[in-house]
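[1] what's the 3D shape of this:
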Amino acid sequence: MSSVATWPSQAETWLDERGKGAWIAAMVLGFIFFWPVGLALLAYMIWSKRMFSGKCASKRATYNSRHAFRSSGNMAFDSYKAETLRRLEEEQDAFEAFLQRLREAKDKAEFDQFMDDRAKRAKDVNEADEDKTVEA
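    So this is what the prediction gives:
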C-alpha cells in the first residue's frame, strides 16, 4: 500500500528533476493517450504554479536542504558534510555579491555613457545655435 501511495510523489520528483519541459511533455502525452490525464496534469501544473514559475526544481531544492542536515550516524562524515555545506553557502553568497557588483558597474557605465552622449548632443545643439546667430 505504501508503494502505491508514494508513486505520485516519486513521479513528481522525477519530473521536477528534469524541469518544465518534462512536465509539458507528460501533459501532452496525457492529452494524446487519455485526455483526462492531460487535463489533470495541466490543472496540477497551474495549481502548483509550475506552469508560470520557471523553477520546477525549487521544491526539490527545499526537499534536499531539509534532508541535507539529517545525521548519517558517522560523526566524522557529518562534520565534513556540515563544513562543506557551510563553505558552499559562503561561496554562493560571495558569487551573488560579485554578480550584484558587476550589474551595478555595468549600470553605472551605461548611465555614464548616456550622460556623456546627452552632454555632447547639448553641446552640438548650442554650437549650432551659436552658428545661426553669428550668421544672422
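
[2] make it CA atoms for all contacts and neighbour counts henceforth
    Will do.

[3] longest helix in this structure, by number of residues?
    The longest helix of the chain (DSSP state H) is helix 75-135.

[4] look up how far Ile46 lies from Gly21.
    Distance, Gly21 to Ile46, by Cα to Cα, to the nearest Å: 14 Å.

[5] so which helix or strand takes in Ser65?
    helix 57-68 (DSSP states H and E).

[6] repeat that for Met27.
    Using DSSP H and E, Met27 falls within helix 20-33.

[7] who does that helix touch, helix- and strand-wise?
    helix 2-18, helix 35-47 (3 or more Cα pairs under 8 Å, 6 or more residues apart in numbering; DSSP states H and E).

[8] and this one, please, so the two structures can be compared:
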Amino acid sequence: MTTYADLPQSRPNWFVRAESWMDERGKGAWIAAMVLGFILFWPVGLAILAYMLWGRKFSMSKGCRMRARSGLAMTRSTGNSAFDAYRAETLRRLEEEQDAFQAFLERLRDAKDKAEFDQFMSDRARKSQRQDDEAVDA
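    Below you'll find the model as predicted:
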C-alpha cells in the first residue's frame, strides 16, 4: 500500500493525499467518511462505498479467509476416529431430519393448495347455482 511518505517529492493531487491520509488511519476512517458522505449527500457516500469495495479497502483478512474455509474442514478427518464417527452420524441424522422437514413442508403446501382449490371450486359452484336459480326465476 502506498502512503503519502512513499510518493515522489512532487506534490500529489488532493485525491492521492486524501487516500493516503485515510489509509494511515485505517478502516475506521474509511467507514466514518462513508457514513458522513451518506449523511451529507447520499451519492458521495455511495461513491466512497464503491471505491472501498472495488479498491479492495475491505478485502478479507487472513483470519476471515480461514473462517470462511472452515466449512470445508467439516469433511476432513480430525485424526480422532471416535469423534469423526460421531460427527458423521450426527451429520447423517441432521440430513435425515432436514429431508423429513422438507417433505413435511411440501405436504403442508400441497394441503394448503388443495384447500384453496376446493374453496375456489365450491365458490364457483355456488355462484353457478345462484345464476341458474336467477335464470329460472326470471
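
[9] what's the TM-score for these two chains?
    TM-score of the superposed chains, computed with TM-score structural alignment, normalised by the length of structure 1, equals 0.56; 89 aligned residues with a Cα RMSD of 2.8 Å.

[10] buried set for the helix holding Ser65 of structure 1?
    The neighbour-count check on helix 57-68 of structure 1 (16 or more other Cα atoms under 10 Å) flags 57, 60 as buried.

[11] off-centre distance for it?
    Relative to its parent chain, helix 57-68 of structure 1 has a centroid offset of 15 Å by Cα atoms, centre = their mean, to the nearest Å.

[12] quick one: contacts for Gly45 of structure 2?
    Going by Cα atoms under 8 Å, 6 or more residues apart in numbering, Gly45 of structure 2 touches 33-39.

[13] any idea which of these is closest to Gln129 of structure 2?
    Sorting these by how near they are to Gln129 of structure 2, with Cα to Cα, puts Phe38 at the top with 61.9 Å.

[14] how much space is there between the nearest residue to that closest one once chain neighbours are set aside and Arg25 of structure 2?
    In space, and not counting its chain neighbours, Phe38 of structure 2 is closest to Gly45: 4.1 Å by Cα to Cα, 6 or more residues apart in numbering. Going from Gly45 of structure 2 to Arg25 of structure 2 by Cα to Cα gives 18 Å.

[15] still on that earlier bit, PyMOL command for the buried members of the contacts of Gly45 of structure 2?
    To isolate the buried subset of the contacts of Gly45 of structure 2 in PyMOL, counting by 16+ other Cα under 10 Å, use the following:
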select buried, resi 33+34+35+37+38
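
[16] nearest to Met52 of structure 2 among the contacts of Gly45 of structure 2?
    Met34 (9.0 Å).

[17] isn't the closest one right up against Leu49?
    Yes: contact criterion Cα atoms under 8 Å: Met34 of structure 2 and Leu49 qualify, at 6.2 Å.

[18] what's the match for Leu129 of structure 1 in structure 2?
    Small correction: residue 129 of structure 1 is Asp, not Leu. The pairwise alignment with structure 2 assigns Asp129 of structure 1 to Ala135, based on TM-score structural alignment.

[19] what number of residues lie near that match?
    Applying other Cα atoms under 10 Å, we find 9 residues neighbouring Ala135 of structure 2.

[20] for Leu29 of structure 1, same thing?
    14.

[21] can you name the residues that contact it?
    Leu29 of structure 1 touches Gly38, counting by Cα under 8 Å, 6+ apart.

[22] which position in structure 1 pairs with Leu72 of structure 2?
    Leu72 of structure 2 maps onto Arg66 in structure 1, by TM-score structural alignment.

[23] and that match, how close does it get to Arg60 of structure 1?
    Arg66 of structure 1 is 10 Å from Arg60 of structure 1, by Cα to Cα.

[24] Lys106 of structure 1 now?
    Look at Lys106 of structure 1 and Arg60 of structure 1: by Cα to Cα, they are 33 Å apart.
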